[in-house]
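[1] no sequence on this one, just coordinates:
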């Protein structure tokens, strides 16, 4: 079973912690007798939950098996604490508050109170054991998140995409069509979604438009990499830095202040913004509020794998896959450069590999990187037998794309279906 760790922490564990806190706060007059034990336990649980939530925000948390174990252990402790404290509150209500205190010297009731105190202490020991046992893993995940944020701060000033420059194969007609739309004689604000499945080269294609000098006249150019984990505030800061080239620390400003700043900076200007790799409608909705819909001929280009991310009122451009011939040209260019391929056997195997990559530029580029390290035709033959097996190994960038797509599937049934079909060899006919 696949668990989205961040969702589990937010929806299940945190809800349990909040429920526990409510029980204590709503019955503050009823926890006398063992109130110090209950308060200490509640404090420990809240503190650990805060650390767990922070660790779960790490983009790699979903693949961290130990974190899943920690979540399950913690959830069990929270449930046990909630049940024990609730039972204790019921006991207090049953005997009445004042009478309860007076009757503590009665052996049966005193024994029950001591029993609850022992249970609370036992739960707290379990809580401390979890914290001590898994401190290193949580610290690692939290530090990774900090490093990611530091890295993001360093890239706020980035004024364009970072992609490998490859000669254009198969995109010529797409480039002509998009340039015509971007340069059309209209002062209207226009949004152009570029839609394509993972690996079709949307980012590379958008970067070609971004760098094209013929569309840069009097334009403010802004490149915003969005991806699956969109931090709205971070993106706003990046946009402001790209416009102003300022070194001012903007991290203390609110999102609303940053949004208003962008609106002010762009309202009288003609701008060209690329939002690269937008996964969800909510991310588009939250970012586009900062872009003034002026009549200066401004353009916003959005690359996305989903055609429902942008309003259907904006005409999308679907980026198709490369032909087999263009696929081979892309492989040949990346492996042999300007010298070309003079070996007929390698050319035959290369064309076979290109066909099996189904016209996906990312797959073609990754497999070309593998072929550059192949010394003999036997090595090429091994790749040609199953190129997707080679490019989906964990040390290849394509593996991350496939994994992200799998994690993005909306429910467990689709994920199981994905894994089921993955067990069949490519091209295998599946009987229904």
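    Arrived safely. Note that the structure is predicted; figures quoted are calculated from it, not measured.

[2] from here on, just use CA atoms for contacts and neighbour counts.
    Fine.

[3] residues contacting the strand or helix carrying residue 369, please?
    Per DSSP states H and E, residue 369 falls inside helix 361-372. Under the contact criterion CA atoms under 8 Å, 6 or more residues apart in numbering, helix 361-372 has outside partners 199-201, 321-322, 327, 330-332, 334-335, 354, 357, 380, 383, 387-388, 390-391, 396-398.

[4] from those, list just the buried residues.
    For the contacts of helix 361-372, a burial check counting by 16 or more other CA atoms under 10 Å picks out 199-201, 321-322, 327, 330-332, 334-335, 354, 357, 380, 383, 387-388, 390-391, 398.

[5] out of those residues, which are inside helices?
    Using DSSP state H, the subset of the buried ones among the contacts of helix 361-372 located in helices is 327, 330-332, 334-335, 354, 380, 383, 387-388, 390-391, 398.

[6] so which of the residues you listed comes closest to residue 309?
    Closest approach between those and residue 309, by CA to CA: residue 398, at 23.3 Å.

[7] residues contacting that closest one?
    Applying CA under 8 Å, 6+ apart to residue 398 gives the contacts 362-363, 366, 391-392.

[8] repeat for residue 209
    175, 179, 215.

[9] for it, give its distance to residue 201.
    13 Å (CA to CA, to the nearest Å).

[10] can you map out the strands along the chain?
    All strands of the chain, identified by DSSP state E, fall at 190-195, 220-227, 271-278, 299-304, 317-318.

[11] between those strands, which one is nearest to residue 72?
    Closest approach to residue 72 among the strands of the chain is made by strand 220-227 (28.9 Å; CA to CA).

[12] relative to strand 271-278, how tilted is that closest one?
    10 degrees (axes from the mean of the first three to the mean of the last three CA atoms, to 10 degrees).

[13] strand 220-227: how far from the chain's middle?
    Offset of strand 220-227 from its chain centre (CA atoms, centre = their mean, to the nearest Å): 17 Å.

[14] now it: buried residues?
    In strand 220-227, counting by 16+ other CA under 10 Å, buried: 221-227.

[15] structure two is appended below for comparative analysis:
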């Protein structure tokens, strides 16, 4: 029991820091704009650490010295948060922004090095082993991590070759002014680009609504947390709560902490009724990204009134039955598979710097291999994007050939198993 609680403390420490950095990326966008990429890389490293702790908690026996690992995890999480907080405060009070930019990058790299040391050295000692590549469950976990979304991600357009028809169809559905609460769904198999499409349209149309929110559901969800996330995104949960003027990143953190404490204290029915009341006189747009089960919607829908004319709920789901059950009258938008030409264009974009390709074209020997691998991805954008990212770190033709051999080895599994299981293994690469 003690070991279980210790692992939960470690997971909680990292989870809080990931949420903290997410909040800062949203609310301190201006302060972090010049180092946003560095901060997001650090955030992803922390998410990897969080995922390994969860996996280990369910699959491994805990060492009697787990307390030392927990101490390391909590310390590195705290250090990551302090680095970002300190940077924002210094930038806000200084006119020499470039000076602080140069200082934060080595600090972030130092924290990242400590995270990697925990993952690669300390965790195996205590029985925390990464299972990526060892089975179907690890494939699903990895894909879930890759799919985890935020509307503030900036890279969506770089992963899309052509979604013009789907973009137009979804935009039309979301901007219709029907006098009822409509559930519009983006449907299709995993890796098809549902979230990318939804994110692209969400950014374009959200200004047409009084308020909007984006929450990630997936197969593992806590419905209360979903409602609380929506509440915080659409505005203060309690109009009677008084907050001091926000002067720093820590003020933002303190405000959000108070909001969450207030909402967590409410029983389910009061939380649902309060959100319902808050949305009643608004035209709202709420995205439920990667929803799998109709039971989740059956619980959540009580919180959503009809709202003002034109209010919408947007699903992304691989389950057509969920979309149909939620709103039989509404349209379902399905992004198409990529053509071979689109797959190759996307793979080339991810694998090579654009300026090099534009200036010199793709070397023929790489192009032949690349086109062959693009065909193997079966038109799934996620497989193409991940494969392109892998190839971007392979400098020689021999390394590309090795990737090709690995792709062929994994895709052979398509012949005897589920149609796209081989493509899932491309993602594991």
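    Cool, the structure landed. Bear in mind that the values here come from a model prediction, so they are computed numbers and not experimental data.

[16] tm score of chain vs chain?
    Overlay of the two chains. TM-score (TM-score structural alignment, normalised by the length of the second structure): 0.56; 281 aligned residues with a CA RMSD of 4.2 Å.

[17] if we can go back for a sec, ok, the contacts of residue 209 of the first structure in the second structure: which stay?
    Here is what carries over to the second structure from those, by both residues aligned by TM-score structural alignment, their matches' CA atoms under 8 Å: 175, 179.

[18] buried subset of the contacts of residue 209 of the first structure?
    Using 16+ other CA under 10 Å, the buried ones in the contacts of residue 209 of the first structure are residue 175.

[19] tell me which of the contacts of residue 209 of the first structure fall in helices.
    The helices, defined by DSSP H, take in 175, 179 from the contacts of residue 209 of the first structure.

[20] tabulate the contacts of residue 209 of the first structure (JSON lines), appending distance to residue 297 of the first structure.
    Output for the contacts of residue 209 of the first structure, formatted as JSON lines (distance: CA to CA, whole Å):
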{"residue": "175", "distance to residue 297 of the first structure": "19"}
{"residue": "179", "distance to residue 297 of the first structure": "14"}
{"residue": "215", "distance to residue 297 of the first structure": "12"}
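
[21] nearest to residue 242 of the first structure among the contacts of residue 209 of the first structure?
    Proximity of the contacts of residue 209 of the first structure to residue 242 of the first structure (CA to CA) peaks at residue 215, which lies at 18.0 Å.

[22] and the gap between that closest one and residue 416 of the first structure?
    For residue 215 of the first structure relative to residue 416 of the first structure (CA to CA), the value is 46 Å.

[23] for residue 122 of the first structure, same thing?
    In terms of CA to CA, residue 122 of the first structure sits 40 Å off from residue 416 of the first structure.

[24] from the chain's centroid, how far away is stretch 117-130 of the first structure?
    How far stretch 117-130 of the first structure lies from its chain's middle: 35 Å, per CA atoms, centre = their mean.

[25] which part of the second structure matches it?
    Against the second structure, there is no aligned range for stretch 117-130 of the first structure (TM-score structural alignment).

[26] thinking again about what came up before, deepest-packed of the strands of the first structure, please.
    strand 299-304 (a mean of 24; mean count of other CA atoms under 10 Å).

[27] what does residue 25 of the second structure correspond to in the first structure?
    Mapped onto the first structure by TM-score structural alignment, residue 25 of the second structure lines up with nothing.

[28] what about residue 25 of the second structure, how many neighbours?
    Residue 25 of the second structure has 21 neighbouring residues, counting by other CA atoms under 10 Å.

[29] cool, residue 150 of the first structure as well?
    A total of 11 residues lie near residue 150 of the first structure under the criterion other CA under 10 Å.

[30] residue 363 of the second structure now?
    9.

[31] so what corresponds to it in the first structure?
    Using TM-score structural alignment, the equivalent of residue 363 of the second structure in the first structure is residue 343.

[32] what about its match, distance to residue 349 of the first structure?
    Going from residue 343 of the first structure to residue 349 of the first structure by CA to CA gives 10 Å.

[33] equivalent analysis for residue 333 of the first structure, please.
    Residue 333 of the first structure sits 15 Å away from residue 349 of the first structure, taking CA to CA as the criterion.

[34] ok, residue 426 of the first structure next?
    Counting by CA to CA, the gap from residue 426 of the first structure to residue 349 of the first structure is 17 Å.

[35] between these two, tell me which one has more neighbours.
    Taking other CA under 10 Å, residue 426 of the first structure and residue 349 do not tie; residue 349 has more neighbours (19 against 13).

[36] list the contacts of the more buried one.
    Counting by CA under 8 Å, 6+ apart, residue 349 of the first structure has contacts 380-381, 384.

[37] repeat for residue 333 of the second structure
    166, 169-170, 185-187.

[38] with adjacent residues omitted, what lies nearest to residue 6 of the first structure?
    The shortest distance from residue 6 of the first structure to any non-neighbouring residue, by CA to CA, 6 or more residues apart in numbering, is to residue 56 (4.9 Å).

[39] and for residue 235 of the first structure?
    Leaving aside its sequence neighbours, residue 235 of the first structure sits nearest to residue 224 (CA to CA, 6+ apart; 6.8 Å).

[40] fine, thanks again, bye for now.
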